[in-house]
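**Q** Just need the structure, nothing else, for what follows:
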Amino acid sequence: MLVSHGLNSTKLVRHQSSVTAASDDAPEEAPEGTYSEADHEHAVISTFDLFSIGIGPSSSHTVGPMRAGNIFVTDLQEAGLLQQVEKIHVSLYGSLALTGEGHMTPSALLLGLESADVETVDTAYVPERFEQIKKEKKLFIGQGLPEGKGKGKEIIFDYERDFRWQWGKKLALHSNGLRLTVFDKDGNMLATNDLFSVGGGFVVNGAMSTAATSTTTTESGSGELCSTHDEPTGRHPADLAENMYYKEIRRSDAAGDRRTGAEIRASDNSEAPTGLLGEEENGLVQSAVSGDVAAPRFEETQGPRYPFRDASSLLALCHKHNLTIAQLVYENEKSHGYTDEEIQEKIWRIWEVMDNSILEGVQAPVDETLPGSLKLHRRAPALYRRLTRGLYPSHTQSLSTTSPRSPLNSPRPIKSTTTTTSTTALARKEASGKRGPPRVHGSIAHPVMPSPLRRTTFPAMDHLSVYAMAVNETNAAGGRIVTAPTNGAAGIIPAVLKYTVEFLSDDVERDVPTFLLTAAALGMLYKRGATISAAEGGCMAEVGVACSMAAGAFAACMGASPETIEQAAEIGIEHNLGLTCDPIGGLVQAPCIERNALGAVKAISSANLALSSSGMQKVRLDDAIRAMRLTAKGMRNEFKETSLSGLATSVPFNIPVSVPDC
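**A** Just a heads-up that it's a prediction; the model follows:
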């Protein structure tokens, strides 16, 4: 939604869509939920939108806001307003305000306004540039746009004054809401945009456009826009906004059938447009973007070749056309306009980034702490060393001389904090140190004898745990990872796929595409039928969904039928229902990192249960997704990524979430 004022040309005004414009007094929960059983919107989106490359620590609080900033300045550029901007106000609402600082939302959003690309931005540059913006009080909006010139438009930006945390307020559509408002040199509002980060890096605009005339308004006391309409907000997001199912910055670049919003059109002068947002009360009118628009990447299509809306229709299509789930998704990707070569290239690029995020995590210094006030120590490097003890190259070589395999703009160069000599001494001490008698806690004179300490070994569980924790520690440090389907659960799918590739696969060229395409199909079902946003469904929407996706994908690589894959996915989500999202300190660290390790192990267990069963399960995947949706609706807001209850308030950690994290 782009709201424009004071343009010299004929103004374009947006009808109120079924999205209610930003309302500060919106109810905490819409009674209808966010899904309608009568909705016949298909579930198919691109695998490469569901699995997108981004930066940590959060897909909804970091990746989404950076993409939102890009969308906003692109709209300004296309409307011819960019060079008129002299001031910008940024406001965060709901979960974005409550946990945004610990999720690095401010730095991501401001770099998005400077048109940084979340897939390619140097992750080490993000915090550096953020500090520079705060110090110099300057922002160069749109400097990375293809049409931009040089540094973009330089404006004065005082972080303490212009970046606003709206604690206790929530916009109507979604808890992860943000509002961007720009003004000209005279203080007149030029444009405002309400955007919603709905999970997995997807960003939804708040309204659709139609034509009318505009008026000019000056900045109000707060410089913000409120809706005066009470339109219901409980419909499925597909009915509400045009970009629920794609991640392109420009609408024209998306596949034609996924542009669900109304087209921009001139109003009929004989009939006044209805439902204008706040037209009479505050004099604000909404303008569609105008000007030249880049040529679309996709031709208009009739939709995917094999559209499905739920698990039942997905299985029916597989049987009707004699295709595996992965094959069916592959054919749909071709409907999105990709060639065979492009599909393969994108699949292997995703796996490359996943694999590299594991490598980054296990090669990090053993004694390094993660960013944030928790001062949480990395655990994956030490666990990996113990897991690979006795293998070549030795730890003294691997940890002091190796570097990531591929130049993927890694989070930071891995620099060992110890010299080769000191590391060698440590290894020698570990290998030859004199062992004392085993420690025993308890009385040896008691009838129930105490057990001596023993080290358990479950190689599969150990590998899965290390892989998953490595990814999430990379994510927590702001590194480059793949949203799978979110950042908070980014370790589960890479861990299970890594284990499959390294220990089980007899054909990696077959199994990597099979795994990712199958997982993508399952993720599409959750995105359409429930949610992949922790702000809507707690951690079951992140770790629960990722566990389900990994379980089904693992079963597919084991040769399972579509029905068995469905059963594995159902088991994966069924036993994550009600899982809360209550991160300590608002950081994606505790319990998130360990929870990914358990999610990976649970995914393998779910798949094995399905593979060893008779296939006569009572609960279908569609039933479980429906149950997830109802559970999400019934959960209290305190357990939906707000850090207002649960572990976040039970652990003695006396730094309020709303206080900016250093």
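**Q** Please make it C-alpha for all contacts and neighbour counts, starting now.
**A** Fine.
**Q** Helix or strand: which one has His89?
**A** For His89, the host element (DSSP states H and E) is strand 87-93.
**Q** can you pull out the helices in the stretch 51-200 of the chain?
**A** Taking DSSP state H, counting those that start in this stretch to define them, one finds helices in the stretch 51-200 of the chain at 64-78, 94-99, 105-113, 125-136, 159-162.
**Q** Counting by contacts, list what the second one packs against.
**A** In this case it means helix 94-99. In terms of contacts (3 or more CA pairs under 8 Å, 6 or more residues apart in numbering; DSSP states H and E), helix 94-99 is packed against strand 163-166, strand 177-183.
**Q** Could you say which one of those strands comes nearest to Tyr467?
**A** Proximity to Tyr467 (CA to CA) singles out strand 177-183 among those, at 32.7 Å.
**Q** Tell me which other helices or strands that closest one touches.
**A** By 3+ CA pairs under 8 Å, 6+ apart, strand 177-183 packs against strand 87-93, helix 94-99, strand 189-199.
**Q** next up, for comparison:
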Amino acid sequence: MGLSVLDLFKIGLGPSSSHTVGPMVAGNRFVAELVSRNLMEQVASVKVELFGSLAMTGKGHATDTAVMQGLSGEQPDQIDPDYAPELVATIRELQKIDLGGIKTIAFKEESDLLFCFGQSLPKHPNGMTLSVRDEAGIVIYQNNFYSVGGGFVLSEEETEKNDQPEEASSVKLPYPFENGEDLLVMGRKSGLSIAEMALANEALLGRSDDIRKDLLHIRDVMNACIDRGCVRTGVLPGGLGVKRRANSLHADLLKKQKSGDNHLEAMDWVNLFAMAVNEENAVGGRVVTAPTNGAAGVIPAVLAYFEKFLNKDGDDGIVTFLATAAAIGMLYKKNASISAAEVGCQGEIGVACSMAAGALCAVQGGTNEQIENAAEIGMEHNLGLTCDPIAGLVQVPCIERNTMGGVKALNAARLAMNGDGSHRVHLDEVIQTMYQTGLDMHEKYRETATGGLAINAVAC
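**A** The predicted structure follows:
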């Protein structure tokens, strides 16, 4: 089955798609496996072991709380952000966990949820092992899960299948594409835009009864996140003492708008929108994984900028923007990675910038060739971007980095629109380069908080 637009845009809680959303999904899936194997009655205890980047930055990324929520049956797109901390507090206070709302067992974090620092599972840096024991202490079931970026989760069996040649799908998509060149060739033959081809595929994937309605809902969730971020004040949690800035930026921007004294208004609004989203992400608020949580502000910021200043097509423009962005994101998911633990922040901010640049070009009337050029520019100038969060928190440099990704996307779209679509370096080549660069990157720059700003900036 091919990737869906809805795979690139998931609704969940902050602060991280790979460290928060993914582990919550894994906890849910593990409980479902226990139920399907009729093992729940035998379960006396559960153990969670976190490896690689999930261990190194798990505390700052709320991986521990996300796993507990997932084991309790909560799902990323449905859990109330205000209830989530209460649930974890109750588990800690009672030292009990209610597995999937089915069976209550003892649960002590110090012995049942382990951060295995310096250890990794073989398939991916974001690995975790979940196991259950019976009253005699015998392991009756365990499985490994890998949070591979953007909220995608693979079990041990699924990773092994992933290593094998892909079987032919029973669903024949009208526009099957594996790379950017496929999109360009099919676009020339069909006369369709990238968005139109992506939406035609969506009609057969069976993931949505009304993809247009779902995309507009995604937009609404993005805008609601911006609105919350613009009104809330205070200091972000985690100990760094980072103050929220979106509220004051918004007030200043409104004053400048009234006075007419703002020659960089577009940039200011993009900065505001991106910062508002990622401050909400940092406190565990509801965000859209686009394509990750660490980069969740880029696409909403550019989309909100488009709505505020450029959109003449109403909802049609929104659908085109998000469908185009998703199609570009699929190219990275298929051929590289959207996991900072695997390829650094170029796989998050870089990919989001690329998606937003191509989408903005599309809704301004760009040809498929210009769209591909915009997406290429968006990534080319994020190559080598490291992931080195201070104290493992998705705050510094992550929040400001989203503003930079949004502004770069605007410029990439403008450069592409000023050309005819022909260019020396192509998107597929940049995607390949990004992946190779990420694999060559030292692990201390790949979401482990052991290099770069994470050790050179004082975390207190």
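**Q** tell me the centre residue of structure 2?
**A** Closest to where the C-alpha atoms of structure 2 average out (CA atoms, centre = their mean) is Thr292, at 1.1 Å.
**Q** Contacts only, for the equivalent of that residue over in structure 1.
**A** The pairwise alignment with structure 1 assigns Thr292 of structure 2 to Thr486, based on TM-score structural alignment. By CA atoms under 8 Å, 6 or more residues apart in numbering, Thr486 of structure 1 lies in contact with 58-60, 199-201, 532-533, 542.
**Q** and Thr486 of structure 1, that one's in a strand?
**A** No. Per DSSP: H, G, I helix; E, B strand; the rest coil, Thr486 of structure 1 lies outside any strand segment and is coil.
**Q** Return the distance of it relative to Ala534 of structure 1.
**A** Going from Thr486 of structure 1 to Ala534 of structure 1 by CA to CA, to the nearest Å gives 9 Å.
**Q** shared neighbours of the two, anything?
**A** Common contacts of Thr486 of structure 1 and Ala534 (CA under 8 Å, 6+ apart): 199, 542.
**Q** Find me the equivalent region of stretch 305-322 of structure 1 in structure 2.
**A** Alignment of stretch 305-322 of structure 1 against structure 2: residues 174-191, by TM-score structural alignment.
**Q** Stretch 631-647 of structure 1 now?
**A** On structure 2, the counterpart of stretch 631-647 of structure 1 by TM-score structural alignment is residues 437-453.
**Q** Kindly report the same for stretch 56-67 of structure 1.
**A** Alignment of stretch 56-67 of structure 1 against structure 2: residues 14-25, by TM-score structural alignment.
**Q** Can you check the distance spanned by that stretch, start to finish?
**A** Terminal residues of stretch 14-25 of structure 2 are spaced 14 Å apart (CA to CA).
**Q** contact partners of it?
**A** By CA under 8 Å, 6+ apart, the surrounding residues in contact with stretch 14-25 of structure 2 are 12-13, 54, 58, 61-63, 66-71, 74-76, 126, 147-153, 280-287, 289, 292-294, 339, 394.
**Q** Also stretch 617-634 of structure 1?
**A** Residues from elsewhere that reach stretch 617-634 of structure 1 (CA under 8 Å, 6+ apart): 29, 31, 33, 310-312, 526, 529-531, 536-538, 540, 566-567, 569-570, 573-574, 577-578.
**Q** Try it again at 7 Å.
**A** For stretch 617-634 of structure 1, the surrounding residues in contact (CA atoms under 7 Å, 6 or more residues apart in numbering) are 33, 310-311, 526, 529-530, 536-537, 566-567, 569-570, 574, 577-578.
**Q** quick one: which of those residues is nearest to Phe554 of structure 1?
**A** For Phe554 of structure 1, the nearest member of the contacts of stretch 617-634 of structure 1 is Ala569. The distance, counting by CA to CA, is 9.7 Å.
**Q** how close does Trp351 of structure 1 get to Glu638 of structure 1?
**A** 35 Å.
**Q** can you check Ser91 of structure 1 too?
**A** For Ser91 of structure 1, the distance to Glu638 of structure 1 equals 21 Å [CA to CA].
**Q** can you map out the helices along the stretch 151-300 of structure 2?
**A** Going by DSSP H, counting those that start in this stretch, the stretch 151-300 of structure 2 shows helices at 156-162, 180-190, 194-205, 211-231, 246-259, 265-282, 298-309.
**Q** name the helices or strands packed onto the fifth one?
**A** To tie it back to what came earlier, the one meant is helix 246-259 of structure 2. Here helix 246-259 of structure 2 touches helix 211-231, helix 265-282, going by 3 or more CA pairs under 7 Å, 6 or more residues apart in numbering; DSSP states H and E.
**Q** now the helices and strands packed on helix 94-99 of structure 1 as a markdown table including distance to His42 of structure 1 and mean neighbour count?
**A** Formatted as a markdown table, the helices and strands packed on helix 94-99 of structure 1 follow (distance: least, CA to CA, whole Å; neighbours: other CA atoms under 10 Å):
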| stretch | distance to His42 of structure 1 | mean neighbour count |
| --- | --- | --- |
| strand 163-166 | 35 | 17 |
| strand 177-183 | 25 | 24 |
